[in-house]
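Visitor: Sharing a model that was predicted from the sequence below.
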Amino acid sequence: MACELIDKIVVHEAVGKKPNRQQQVDIYYNFIGQFNLPLTEEEIEAAKVEAEKQAAKKAKRKTERQRERNAAFRAKAKAERWAANEGHKFAKRVCEHCGKEYYPNGNKQKFCSPECKKEHQRAELEQKRFAEKGNHTFRQKTCKICGKPFWLSNGQEVLCSEECKAINRRQKQLAYYHRKQSEQNAGEAI
């Protein structure tokens, strides 16, 4: 009886790989041709939800595979680096202070030990001080009156020359005179 109602069956080529493989089959009936059953709204919603779940699973599998590939690449690179550095994380370097070869503990390490680092910093500081001072014992200061830089002959000076010292003395005397005058005027007014 089924053979009398069905005119032909068309089987299409399969699409996709194992978990997502789909194959379309068309059934043509006698007198009406191909007949597609309309889907209800619940079936359409269920199909959408299922498609979203499948897409989420696919994306999750893809990210997991990418993580695995990245982890494998990092492990391989790490093994190669350790093999190249004789079992150490970083390549051999030369200490900037003492010139000894050493294996660093980090990427930015420049010295073989903390002692070398302290020695280098102290030497750099001394070199900077002597370059700044030249043959002078004390550091350079700026004059309070004229603002020019000058080298001190003792640690107490704040003025660069005799002229600046005379100007400073006159300013102090004038300030003292005006203060006394204002005190005298205030005393007479009371």
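Guide: It's in. Residues are numbered from 1 along each chain as shown.

Visitor: From here on, just use CA atoms for contacts and neighbour counts.
Guide: Will do.

Visitor: and residue 187, what element?
Guide: helix 162-189 (DSSP states H and E).

Visitor: This structure: strands as residue ranges?
Guide: 6-11, 25-29, 33-34, 93-94, 101-102, 140-142, 149-151 (DSSP state E).

Visitor: nearest to residue 174, of those?
Guide: strand 140-142 (23.5 Å; C-alpha to C-alpha).

Visitor: Flag every buried residue along that closest one.
Guide: For strand 140-142, burial by neighbour count (16 or more other C-alpha atoms under 10 Å) applies to residue 141.

Visitor: same check, this time on stretch 119-137
Guide: Neighbour-count burial for stretch 119-137 flags residue 120 (criterion: 16+ other C-alpha under 10 Å).

Visitor: Wait, residue 27 touches residue 3, no?
Guide: No. In this structure, residue 27 is not within contact of residue 3 by C-alpha atoms under 8 Å, at 11.6 Å.

Visitor: If you count surrounding residues, which of those two has more?
Guide: residue 27 (15 against 9; other C-alpha atoms under 10 Å).

Visitor: Look up how far residue 3 lies from the closest residue to the more buried one other than its chain neighbours.
Guide: Distances taken as C-alpha to C-alpha, 6 or more residues apart in numbering place residue 9 nearest to residue 27, at 4.6 Å, with adjacent residues excluded. Taking C-alpha to C-alpha, to the nearest Å as the measure, residue 9 falls 11 Å from residue 3.

Visitor: go on, residue 117?
Guide: Per C-alpha to C-alpha, residue 117 is found 94 Å from residue 3.

Visitor: And for residue 114?
Guide: On the measure of C-alpha to C-alpha, residue 114 and residue 3 end up 93 Å apart.

Visitor: which helix of this protein spans the most residues?
Guide: helix 41-84 (DSSP state H).

Visitor: Packing partners of that one?
Guide: Helices and strands touching helix 41-84, by 3 or more C-alpha pairs under 8 Å, 6 or more residues apart in numbering; DSSP states H and E: there are none.

Visitor: adding another structure so you can compare the two:
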Amino acid sequence: MDAQAQESFREFVANRSSALLRTAVLLSGGDRHAGEDLLQNALIRAAGRWQRIDEPEAYVRQVLYRQQISRWRLKWPRREVSVGEPPETGTGTDISAAADLKLVMRGALARLTARQRTVLVLRYFEDLPEAEVARILGCSVGTVRSTTHRSLARLRVLAPELAALGGAGRQPSPDPSPVEVRP
């Protein structure tokens, strides 16, 4: 890599690494260290091909997605994160409510399978259309739709507190009772 390409790569890393790291952390289930490893590996691949890459951010994001897919296909056992003390609960201010929401969401995402988490991150965090997610994951659009549906349903079961923290104001619909239909 020549000096101009090195400078271009350094500039790219300086400008885009924080956004790419957020995506990598989400893809890795909220594990910052795993997200950093994921991003570092993606940037190493990009550095090796830097002069041939037309759209660097798209290339790095593609590598992130594919590496994460490879990780969950390997079915490695999940490592548990140990902490000295449990996190404190919020004081009820808007800032703490946002922090609580982030913690609950991160915990709920971590309890999903890697595939479910990847589909949700691509669809809602990266705001990609279903067809693009299907292309990235190498599956059909129907698979993306059904996985998204099942993942959101699983999130609702795993973290019902998201409805209360999100402040959406939606009331759960009552259970439908049987209705007799006469011709």
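Guide: Okay, I see it. None of these values were measured; they are calculated from a predicted model.

Visitor: And the TM-score between them?
Guide: Remark: TM-score between the superposed chains equals 0.20 [TM-score structural alignment, normalised by the length of structure 2]; 60 aligned residues with a C-alpha RMSD of 4.9 Å.

Visitor: Run a quick neighbour tally on the closest residue to residue 161 of structure 2 other than its chain neighbours.
Guide: Using C-alpha to C-alpha, 6+ apart and skipping the chain neighbours, the partner closest in space to residue 161 of structure 2 is residue 104 (7.7 Å). The number of residues packed near residue 104 of structure 2 is 18, by other C-alpha under 10 Å.

Visitor: repeat for residue 5 of structure 1
Guide: 12.

Visitor: what do you get for residue 57 of structure 2?
Guide: For residue 57 of structure 2, using other C-alpha under 10 Å, the count is 16.

Visitor: so what's residue 166 of structure 2 up against?
Guide: residue 101 (C-alpha atoms under 8 Å, 6 or more residues apart in numbering).

Visitor: what's the spacing between it and residue 56 of structure 2?
Guide: Distance from residue 166 of structure 2 to residue 56 of structure 2, by C-alpha to C-alpha: 35 Å.

Visitor: With residue 45 of structure 2 instead?
Guide: 11 Å.

Visitor: the more surrounded of the two?
Guide: residue 56 (20 against 14).

Visitor: Quick check, that one in contact with residue 48.
Guide: No. Look at residue 56 of structure 2 against residue 48 with C-alpha under 8 Å: they stay out of range, at 11.9 Å.

Visitor: can you give me the helices for structure 2?
Guide: 3-27, 32-48, 56-74, 94-110, 114-120, 130-137, 141-158, 161-166.

Visitor: Show me which positions of the last one end up buried.
Guide: Spelled out, that is helix 161-166 of structure 2. Quick answer for helix 161-166 of structure 2 (16+ other C-alpha under 10 Å): 162, 165.

Visitor: same deal with the third one?
Guide: Of the residues in helix 56-74 of structure 2, those buried by neighbour count under the rule 16+ other C-alpha under 10 Å are 56, 57, 59, 60, 61, 63, 64, 65, 67, 68, 69, 72.

Visitor: State the distance from the first one to residue 11 of structure 2.
Guide: When C-alpha to C-alpha is the yardstick, residue 56 of structure 2 and residue 11 of structure 2 sit 11 Å from each other.

Visitor: The fourth one too?
Guide: Between residue 60 of structure 2 and residue 11 of structure 2 the distance, using C-alpha to C-alpha, works out to 14 Å.

Visitor: OK, contacts around residue 57 of structure 2?
Guide: Residue 57 of structure 2 touches residue 16, counting by C-alpha under 8 Å, 6+ apart.

Visitor: Over to residue 38 of structure 2?
Guide: For residue 38 of structure 2, counting by C-alpha under 8 Å, 6+ apart, the contacting residues are 24, 64, 67, 68.

Visitor: if we can go back for a sec, contact partners for the residue nearest to residue 27 of structure 1?
Guide: 25, 26, 27, 28.

Visitor: Could you give the number of residues near the last one?
Guide: For residue 28 of structure 1, the neighbour count with other C-alpha under 10 Å is 17.

Visitor: Distance check, the closest residue to it other than its chain neighbours against residue 4 of structure 1.
Guide: Nearest non-adjacent residue to residue 28 of structure 1, counting by C-alpha to C-alpha, 6+ apart: residue 34, 4.2 Å away. Using C-alpha to C-alpha, residue 34 of structure 1 is found at 15 Å from residue 4 of structure 1.

Visitor: same question, residue 176 of structure 1
Guide: 131 Å.
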